[in-house]
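> Okay, sequence plus prediction incoming.
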Amino acid sequence: MRTSPEAHWFKSSYSGGSGTECVECAHAHDDTLIRDSKQTEGPVLRVRDRTWQLFVRALARDGIS
């Protein structure tokens, strides 16, 4: 899936900033878009906002984030 140019991409506040590993996210309507920050023209994963919220909460609950 290609994204529209108006998507506002952001990196996690936990990103180390070394440029070696990071994902970027953007919000689009009721979805969250996820991509590799090193391959911005590469594939994009689209998940429903509610699914993304549950995923992030599960990570925090399990001490992973």
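Thanks, I have it.

> From now on I want contacts and neighbour counts done on CA atoms only, so please keep to that.
Will do.

> how many neighbours does the closest residue to I34 other than its chain neighbours have?
Counting by CA to CA, 6 or more residues apart in numbering, C25 is the residue found nearest to I34 once chain neighbours are left out, at 4.6 Å. By the other CA atoms under 10 Å criterion, the neighbourhood of C25 contains 20 residues.

> hang on, R35 packs against L45?
Yes - applying CA atoms under 8 Å, one finds R35 in contact with L45, separated by 6.4 Å.

> So between those two, which is more surrounded?
R35 (20 against 13).

> try this one side by side with the last:
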Amino acid sequence: MPVINEAFTPDESDIARARAIVDAFAGTPGAGVIGVDGEMLDRPHLKRAEKTLERARLAGRTA
């Protein structure tokens, strides 16, 4: 159903946030915790961000 797909597809702000998290971890390889916008994030946040970007890619949104 298109409505359900739209509700669970990441929007532009979700994609931008996920990209910032992935980029921050990529910039500090091996770090267990990083800071993004004053928030401490760890590996589970990275995994969630990667999944968000994958959902965006599968939906045809630029990630």
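On my side now, so go ahead. Please read these numbers as outputs of a predicted model, since none were measured by experiment.

> Report the TM-score for the pair.
The TM-score (TM-score structural alignment, normalised by the length of the second structure) is 0.33; 38 aligned residues with a CA RMSD of 3.5 Å.

> ok, the residue nearest to I34 of the first structure to W52 of the first structure distance?
10 Å (CA to CA, to the nearest Å).

> what's the overlap in contacts for those two?
T32 (CA atoms under 8 Å, 6 or more residues apart in numbering).

> Now the residue nearest to I34 of the first structure: which helix or strand?
For C25 of the first structure, the host element (DSSP states H and E) is strand 23-28.

> relative orientation of the helix or strand following that strand and strand 23-28 in degrees?
Downstream of strand 23-28 of the first structure, the first helix or strand assigned by DSSP H and E is strand 31-36. With axes from the mean of the first three to the mean of the last three CA atoms, to 10 degrees applied, the angle from strand 31-36 of the first structure to strand 23-28 works out at 160 degrees.

> Identify the residues contacting strand 31-36 of the first structure?
With CA under 8 Å, 6+ apart, strand 31-36 of the first structure has contacts from 22-27, 42-49, 52.
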